[in-house]
Structures are given as C-alpha cells and as structure tokens.
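S.K.: I'd like to go over a predicted model; first the sequence, then the structure.
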Amino acid sequence: MVSNSFVALLKLVFSSVLNEPTCLQNLTQCLYEFLIDRCCGGTCQILGVDIDPALVARARHSNTHRDNVLYECVDVTSDQDREESFSQYLRKHGRTKFDIVFCFSVTMWIHLNWGDEGLTKFLTNICRQTEWLVVEPQPWKCYKEAERRLRRRGGGTFPLFPSLTMRGRVESDIESILQQQCRFTKVLETSKTCWNRKLSFYRTNSVSEADVTQQTE
C-alpha cells in the first residue's frame, strides 16, 4: 500500500516540472528547485549524469546550485564507470542507495547500442541502487525514427537493431523487467508529456508504508 500523499507528490513533480516546456532545457535545475520547495525541507542533493561530455560541460556551466547539484560524465552501461561514480557519491553523503533515480530518454539508446541483454542489465543494476525509480521509455516508433535518422546521415544502421526481441511493446517489456526481475512495484503512470511519452514511477518492495510516509513529512 503506497501513501496517498507520496503519490500526490509524484503527480506534482509531473505536472509542475516534467510536463513544463520551460523546464525542458534545464530539467535537473527545475527538479532541484521543485524538490527543495515542496518536500525536502531545504536539503536536497542531486547527481546528474550523461555519457556526452559536451552536454555535461554545458550543464556544469549553467549550474546555479553548485553546492547541491553535481554533473558527471558517466557511462551507465559500464559496471566500473557506474560503480565508481555512484558509489563514491553515495559514500560522500553517507548513503548506500539513492532515494530516487530519474531515467529520462535513455532506455532506447541503451537498448539500441547494447541490445536486450544490455537494457535488462542496466535496469537490474540501477534498481539495486535506488528506492524509487522514474523511467521514461521511448515507444517503438522512436526506435524506427532513430534508425531512419542514422541511415539518412550515412551512418548505416544500429548493429543490434535487427536482433532486438523486445520490440513493438517496449514499454510493457520494461515494465515486466522492473516488476518481475527487479521486484519493483509500479505506483503511478502519467498521461503523455509534451514529448508524447509517459512516465512510470516505481518503488522497491523493500520500501514499507512507514518509510513512504516518513519521506513525505
């Protein structure tokens, strides 16, 4: 049983931040400001990661909350890269897990470049390091569009694209992995964002009703 107040907070995150076009260019900053204002009692630490060093450099340059928001260049599919960055960050703050992890527009790229096994491994590993997970799966039509864009640029095709077995119903496949293999419970699915995608909110089954209630106080 999930606390109604926490589910209400998740809906506020969606309506106030994640579906607000003015926040899309600086989503992490907007998310930090929302959490500080609504639920964190003035204390919140956020680690934002991306594999693209240019995007990380741009985010660092525009960061207005440098004491509380950190950006790192991390390959989340690399066990060593991920563990070094995440574990070091968690130890610095005296934690063993993140309270919540947001995965925006990332599952398709991991899937295209690392295949079914790579996507499953990523989701399994990230679930071991968080209590809550927000995931934004790109639907199958986004895969086909990415494939067409690559061909138009003369880049051929994604090598693993033909061998993907999770196709057509990728969102349902990701949900099955999270619920059946990772033992996470889906507590909320939003309507479509301005990117025409849904966000799904999951929690680990180790989070009790009492834990959820405390997080909202």
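M.R.: That came through fine. Numbering: from 1, shown residues only.

S.K.: every contact and neighbour count from this point should use C-alpha atoms.
M.R.: Will do.

S.K.: secondary structure class for Glu72?
M.R.: Of the three states, Glu72 takes strand according to DSSP: H, G, I helix; E, B strand; the rest coil.

S.K.: got another one to weigh against that:
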Amino acid sequence: MEAHVAHVNEEENEDPGAAPYGNFINYYSFNPPENRLSLIPETLLENIGLGSERVLILDVGCNSGDLSVALYKHLLHDEASGSDFPQREVYLLGFDLDQDLILRAQNSNPFPQNIQFIPLDITDDAKSQAVLESYVGKFGCLRFHLCTCFAVTMWVHLNHGDAAFLSLLSKLASLCEYLLLEAQPWKCYRSAARRLRKLGRSDFDHFKTLEIRGDMAAHAREHLENQCSMELVQSFGNTTWDRSLLLFKRR
C-alpha cells in the first residue's frame, strides 16, 4: 500500500509509474529502507520501555516487506542477522492490499518464525479488525505495542476521501500503544494526481473535493491528539523526501 534518490525535483522523481494505491513494484529500489531507518534510533524499543519483554509490531502497508525486515533487524541491533533465533521476543506482522507484493514478501522473508506477511486492506474495517485482533489475541494482548505506518495515509485519503483519512488515523490509534507515523505532505498528493493524468488515467475520485489539505502531518497530529487519546512524544526529523517521522503514544 505504500511508498533514495537525491532530493532533486522530488515531485517528478518519487514513486515513478502508476500505482493508484501506492503499491509500487520495486518501491525500495528508489526509496530504500535506510531513508527511514537512519532517523529511527536502534534503541527505540528500549527508549519507550519495550526492551526486555515480548513486543508485537504492526507494519501497515508493508509493500514487499523490505522495510519491515530491515526495521526488525534495526530494532534488534542486528542481533537477528547472525541467528535464526533472536535473543528478544519481537514479532512483526506486515500487511498490504496487494497480494503480489505480499507473495514477494513471504518468499523473501528471512525470519518466518518472527515475521509474518499477510494480504489485508486497512479500509476493510470489519475484516481487518477481526484479523488483527486475532493476531494479538494469540499472544494474550489487546493491541500491538508499536504500529508503523509509512507513507500510507495519502493513498487512503486520495482513494476514499476525508472521512477515510480520519478513520484510518483513528483505527491506527486503536490498534497500538505507540504509533510511528509518516504522512505524505500535500505536494505528494499533487504529484500523484499529475502522474495519473500524464498516463492518461482518470484522476483520483476524491482529489479535487478534499477539504483536508495543507500541512498533512499537522492535520494527523491534531486528530490523533484531540480525537484519539494519543500524544506526540517525539519527532525523528524529516527523511530525504522531506517527510516527518512522528512517534505518538497512547495516553
């Protein structure tokens, strides 16, 4: 469902091709995991009090799983790279609506005992709720300890409208204790719409009627803090594509 090239004329270079839901093939060849991981401390789990217990991580819109696996290893300080059995109990569930991308993720998964990839659409409320509740329930938990959502919000917003954008944020907040969010800035919306038009495809159904515009990270923060009982605890700065990484905590 998601999305390193030098930050030169980003609007023309990022996310090449047509993928109306952000499900780009070979996405990580032009936006490799290091773009985000360079900003996220390896000690993140310890920093938020999750260093010595079982940790459940959810990656929303995992694409082909490259970033999911890299994040898993990053948060384990690469201890997983030399062993099939990491010293800490960290389990990651990644999902995406594109079944072909999920198949690629499953086939290349180096840690199937700790990482699982499944096809799932976050906007399918009933099914996604049931699947995710079942997953955490297997561990005797009510929700994930950490949820990551990298460059997904725009695609839900463009394809389903303002209400769906806010609903997505509310759902993410309900699923986890901590939320690491990367919301695409408004210029990415314009770029995505322009790419479709250049390829002779119809515009996104909701693009011209969206009322939530401008500083999308600020809009997301406002909703999460005012409507979802979450609070911003840290900003990790901006990626090379000028997208902020924001960490929220359940109050």
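M.R.: Received it, and whenever you're ready, just let me know what you need. Computed from a predicted structure; not experimentally measured.

S.K.: any idea what the TM-score is?
M.R.: TM-score of the superposed chains, computed with TM-score structural alignment, normalised by the length of the first structure, equals 0.81; 189 aligned residues with a C-alpha RMSD of 2.3 Å.

S.K.: quick check: longest strand of the second structure.
M.R.: Using DSSP state E to define each element, the second structure has its longest strand at strand 230-238.

S.K.: against the first structure, where does it fall?
M.R.: Strand 230-238 of the second structure corresponds to residues 184-192 of the first structure when matched by TM-score structural alignment.

S.K.: buried set for the matching stretch?
M.R.: Buried residues in stretch 184-192 of the first structure, counted by 16 or more other C-alpha atoms under 10 Å: Phe184, Thr185, Lys186, Leu188, Glu189.

S.K.: what about the closest residue to the last one other than its chain neighbours, distance to Phe102 of the first structure?
M.R.: Yep, that's Glu189 of the first structure we're talking about. If you skip the residues right next to it in sequence, Glu189 of the first structure has Ser200 as its closest partner in space, 4.5 Å away by C-alpha to C-alpha, 6 or more residues apart in numbering. Distance, Ser200 of the first structure to Phe102 of the first structure, by C-alpha to C-alpha, to the nearest Å: 10 Å.

S.K.: which neighbours do those two share?
M.R.: Counting by C-alpha atoms under 8 Å, 6 or more residues apart in numbering, the residues touching both Ser200 of the first structure and Phe102 are Val134, Val135.

S.K.: find the nearest non-adjacent residue to the alignment partner in the first structure of Gln184 of the second structure, please.
M.R.: Mapped onto the first structure by TM-score structural alignment, Gln184 of the second structure lines up with Gln138. In space, and not counting its chain neighbours, Gln138 of the first structure is closest to Met108: 5.9 Å by C-alpha to C-alpha, 6+ apart.

S.K.: and that neighbour? What does it align with in the second structure?
M.R.: When the second structure is aligned by TM-score structural alignment, the residue opposite Met108 of the first structure is Met154.

S.K.: number of nearby residues for the counterpart of Leu71 of the second structure in the first structure?
M.R.: In the first structure, the residue equivalent to Leu71 of the second structure is Leu31, according to TM-score structural alignment. Neighbour count of Leu31 of the first structure, defined by other C-alpha atoms under 10 Å: 18.

S.K.: for the first structure, which segments count as helices?
M.R.: With DSSP state H as the criterion, the first structure has helices at 4-13, 27-38, 53-61, 79-92, 107-127, 140-152, 170-176, 209-216.

S.K.: and the longest one, how far out from the chain middle?
M.R.: So the one you mean is helix 107-127 of the first structure. 12 Å (C-alpha atoms, centre = their mean, to the nearest Å).

S.K.: try the third one
M.R.: Relative to its parent chain, helix 53-61 of the first structure has a centroid offset of 18 Å by C-alpha atoms, centre = their mean.

S.K.: who does that helix touch, helix- and strand-wise?
M.R.: Counting contacts by 3 or more C-alpha pairs under 8 Å, 6 or more residues apart in numbering; DSSP states H and E, helix 53-61 of the first structure packs against strand 69-73.

S.K.: so the strand it packs on matches what in the second structure?
M.R.: With TM-score structural alignment as the criterion, strand 69-73 of the first structure aligns to 115-119.

S.K.: next up, the contacts around the match of Met108 of the first structure.
M.R.: The neighbourhood of Met154 of the second structure, defined by C-alpha under 8 Å, 6+ apart, consists of Phe165, Ala183, Gln184, Tyr189.

S.K.: could you do Gln29 of the first structure as well?
M.R.: Contacts of Gln29 of the first structure were listed using C-alpha under 8 Å, 6+ apart, and they are Asn63, Thr64, His65, Val69.

S.K.: rerun at 10 Å
M.R.: Residues near Gln29 of the first structure by C-alpha atoms under 10 Å, 6 or more residues apart in numbering: Val17, Cys23, Ile46, Gly48, Ala59, Ser62, Asn63, Thr64, His65, Val69.

S.K.: specify the residue positioned farthest from the middle of the second structure.
M.R.: Gly200 (28.6 Å; C-alpha atoms, centre = their mean).

S.K.: ok, now how distant is the counterpart of that one in the first structure from Lys141 of the first structure?
M.R.: Per TM-score structural alignment, the equivalent position to Gly200 of the second structure in the first structure is Gly154. Distance of Gly154 of the first structure to Lys141 of the first structure, given as C-alpha to C-alpha: 20 Å.

S.K.: hmm, back to that, correct me if wrong: the residue nearest to Glu189 of the first structure contacts Gln179.
M.R.: No. Ser200 of the first structure is not in contact with Gln179 according to C-alpha atoms under 10 Å; the separation is 11.9 Å.

S.K.: which residues do those two both contact?
M.R.: Counting by C-alpha under 10 Å, 6+ apart, the residues touching both Ser200 of the first structure and Gln179 are Lys186.

S.K.: about what we covered before: ok, and what's touching the match of strand 230-238 of the second structure?
M.R.: So stretch 184-192 of the first structure is contacted by 1-3, 6-8, 10-11, 14-15, 19, 127, 131-136, 175-179, 197-207 (C-alpha under 10 Å, 6+ apart).

S.K.: try it again with 6 Å
M.R.: Stretch 184-192 of the first structure is contacted from outside by Leu178, Gln179, Lys198, Leu199, Ser200, Phe201, Tyr202, Arg203, Thr204, Asn205, using C-alpha atoms under 6 Å, 6 or more residues apart in numbering.
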